[in-house]
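Participant: quick one, structure for this:
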Amino acid sequence: MKRALAGLSATGLFLTACGGVTEDDHYESADELVEAYESEGGECNEPQTETSFDDHGDAVRCSSGVSIYTWTDPPRREADVPEELQEVLKLHAGEERRHVAHQTWAFSVKGEDSAEWVHERFGGQILSADAYRDYVSPLHNAYEECNDPEWDEALTYDETYEVMTVNGAYQKLGDHLSAAGTAAGIVWFCVEDELSVPQHVQDHIGSTTSLQGRQDARWDEFSASWSYHPNNGLNLTLEWEDDS
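Facilitator: As a prediction, this is how the structure comes out:
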């Protein structure tokens, strides 16, 4: 993850600002930035405080689809990416949004046109959907893409320890897969795709029998351990370590 952050910050995200804002511009709160946004012609109807950002700064979510974030402290070095911005991007991971960010504030908007509009008036840099996914762990991304509330027992994710579990994939009921086993199998197929699990690891997992006990494998920054029994299905634990 650090490599991804360094690669993006090297593009000059916080070195310069184009548009109406200057490096000296500062907003004391999200409400103040909302006022500036509206003075430029933007709409923030029914503004709601975003409490999930409370520990990092101020945030206002507008019913018009824009969220506005401010925080107090700029990064120590010009090339650093603020932790607050990383939190903003994490809040919106998996969403089709664009972010316009500077040293102590960020806009989260829907669509490229909206991002361009904000950028022209406030400066900063536009982060695309592909770019901001690099700010969060691959397990987080996979969970956002593959978790289904209807199958909430099939997939779990612990963000603190970067551990994901797949529970009961391909569980059998008699000679056929159970409904839960089918659902968890679909979830595991999605996770495999999102994490680009190597084919030899997929083959190892797919060929595991109940007599082999717990198996494990490592690749890149991932480790996996799993077991399989027809009555319980495939139960698999994935861990990710940022070695950068």
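
Participant: please count neighbours and contacts with C-alpha atoms only from this point.
Facilitator: Fine.

Participant: now M164: which helix or strand?
Facilitator: For M164, the enclosing helix or strand under DSSP states H and E is strand 163-169.

Participant: next: T156.
Facilitator: strand 155-158.

Participant: who are the packing partners of the longest helix anywhere in the chain?
Facilitator: Among the elements of type helix in the chain, defined by DSSP state H, the one spanning the most residues is helix 179-195. In terms of contacts (3 or more Cα pairs under 8 Å, 6 or more residues apart in numbering; DSSP states H and E), helix 179-195 is packed against helix 138-146, strand 163-169.

Participant: I'd like the structure of this one too, to check against the first:
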Amino acid sequence: MMPLDATSQPYQKFVLDKIFKIIEQRLNESQITHDIAVTIPASKFEELIVLPITISQSNTLYCLDKAQTSNNPELTCIYWQAMNGDMMLTISNEEISPDKDPSNLQCLICYVAAKSSTATDDFHQVYSYLNYGSPYQHETNVHTNQFKAKSNVFYRGCNTDDFFTFCLKISHKTGEVILSHAGPNGIYNHEKIQYRFGKSEIDLSRIDFIYVSAGN
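Facilitator: Predicted structure coming up:
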């Protein structure tokens, strides 16, 4: 590489200083997590994997470059994709740990059933549901049909050969929670599972930690 002549050196210094300044600014800025990919082992919902960012942290990052935003959002929307279903989102007000006293623990449960098999004529779809309580009570709730809101036609009209895109909409003030399809399947399937939780059931303004788990 040939050395620059004396007349080009000031320009090179100017350009490099600009580049270094931009790099330094980006290093000092908080980085917003746009996507998280998680491989979940089948554990019959006994192994809960916590996501590396909470709802409050996500809102703080969102507010960094936005004017007139609130530290107490009225609405939270969680979007995610899953291949076959039979998975659960658990959103809690504190960390879930066997070593912690669970007396103050509050959990919003969102279960997405396994997709129905298209290999047989016997079409059967188990319930997808919304609930509150312990994520470890899934089998009991299924057998006793104890759900706050449910649907056994949640995949009707969907393309089951690709990833499903789901949306969980949480209204922190009104207590309303809505589970629906997003993406291409949202065009054909308008099924919504929704329920308005009372404060005596669960305080949605306090939930923060997001866990994922899988069934069989």
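
Participant: got a TM-score for the two of them?
Facilitator: Once the chains are overlaid, their TM-score stands at 0.23 when taken by TM-score structural alignment, normalised by the length of the second structure; 92 aligned residues with a Cα RMSD of 6.3 Å.

Participant: what angle do the helix or strand following the longest helix of the first structure and helix 179-195 make?
Facilitator: Beyond helix 179-195 of the first structure in the direction of the C-terminus, DSSP H and E gives the next helix or strand as helix 199-206. For helix 199-206 of the first structure against helix 179-195, the angle by axes from the mean of the first three to the mean of the last three Cα atoms, to 10 degrees is 170 degrees.

Participant: on that earlier part again, can you tell me which of the helices and strands packed on helix 179-195 of the first structure is most buried?
Facilitator: Among these, the stretch with the highest mean neighbour count (mean count of other Cα atoms under 10 Å) is strand 163-169, at a mean of 23.

Participant: list the contacts of that strand.
Facilitator: 139, 153-158, 180-188, 232-240 (Cα atoms under 8 Å, 6 or more residues apart in numbering).

Participant: next one: T60 of the second structure from E139 of the second structure, what distance?
Facilitator: Here the distance between T60 of the second structure and E139 of the second structure works out to 36 Å (Cα to Cα, to the nearest Å).

Participant: and if you look at Y195 of the second structure?
Facilitator: Distance check for Y195 of the second structure against E139 of the second structure: by Cα to Cα, it reads 21 Å.

Participant: again with Y211 of the second structure
Facilitator: Here the distance between Y211 of the second structure and E139 of the second structure works out to 18 Å (Cα to Cα).

Participant: more neighbours, the two?
Facilitator: For Y211 of the second structure versus E139, neighbours defined as other Cα atoms under 10 Å are more numerous around Y211 (21 against 13).

Participant: what distance separates the opening and closing residues of stretch 89-109 of the second structure?
Facilitator: Across its full length, stretch 89-109 of the second structure reaches 6 Å end to end, with Cα to Cα as the criterion.

Participant: I49 of the second structure and F209 touch, don't they?
Facilitator: No. Assessed by Cα atoms under 8 Å, I49 of the second structure is found out of contact with F209, at 10.5 Å.

Participant: list the buried residues for the longest helix of the first structure?
Facilitator: If you call a residue buried by 16 or more other Cα atoms under 10 Å, then helix 179-195 of the first structure has these buried ones: 180-188, 190-192, 194.

Participant: with respect to S108 of the first structure, which of those is nearest?
Facilitator: The shortest gap between S108 of the first structure and any of the buried residues of helix 179-195 of the first structure belongs to E194, at 24.1 Å (Cα to Cα).

Participant: residues contacting the closest one?
Facilitator: By Cα under 8 Å, 6+ apart, the contact list for E194 of the first structure reads 141-142, 145.

Participant: got these as TSV, with distance to I68 of the first structure columns?
Facilitator: Formatted as TSV, the contacts of E194 of the first structure follow (distance: Cα to Cα, whole Å):
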residue	distance to I68 of the first structure
N141	23
A142	26
E145	24
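
Participant: pipe the helices and strands packed on helix 179-195 of the first structure into TSV and attach distance to A106 of the first structure per row.
Facilitator: Written out in TSV, the entries for these read as follows (distance: least, Cα to Cα, whole Å):
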stretch	distance to A106 of the first structure
helix 138-146	21
strand 163-169	29
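
Participant: out of the ones you listed, which comes closest to Y37 of the first structure?
Facilitator: Distance to Y37 of the first structure, taken as Cα to Cα, is lowest for helix 138-146 among those, at 30.1 Å.

Participant: now do the closest one against strand 163-169, angle only.
Facilitator: Angle, helix 138-146 of the first structure to strand 163-169, by the same axes, to 10 degrees: 40 degrees.

Participant: by contact count, what packs against helix 138-146 of the first structure?
Facilitator: Packed against helix 138-146 of the first structure by the contact rule (3+ Cα pairs under 8 Å, 6+ apart) you find strand 155-158, helix 179-195.

Participant: could you rerun that using 7 Å?
Facilitator: Counting contacts by 3 or more Cα pairs under 7 Å, 6 or more residues apart in numbering; DSSP states H and E, helix 138-146 of the first structure packs against helix 179-195.

Participant: identify the farthest-apart pair in the buried residues of helix 179-195 of the first structure.
Facilitator: Pairwise distances among the buried residues of helix 179-195 of the first structure were taken by Cα to Cα; the largest, 21.0 Å, belongs to A180 and E194.

Participant: count the residues that sit near A217 of the first structure.
Facilitator: A217 of the first structure has 14 neighbours, counted by other Cα under 10 Å.

Participant: now the helix or strand encompassing it and helix 199-206, what's the angle there?
Facilitator: Assigned by DSSP H and E, A217 of the first structure falls within strand 215-219. Per the same axes, to 10 degrees, the angle that strand 215-219 of the first structure makes with helix 199-206 is 170 degrees.

Participant: now do whichever strand or helix holds S227 of the first structure against strand 215-219, angle only.
Facilitator: Secondary-structure assignment from DSSP H and E places S227 of the first structure in strand 222-229. Strand 222-229 of the first structure and strand 215-219 meet at an angle of 160 degrees, taking the same axes, to 10 degrees as the criterion.
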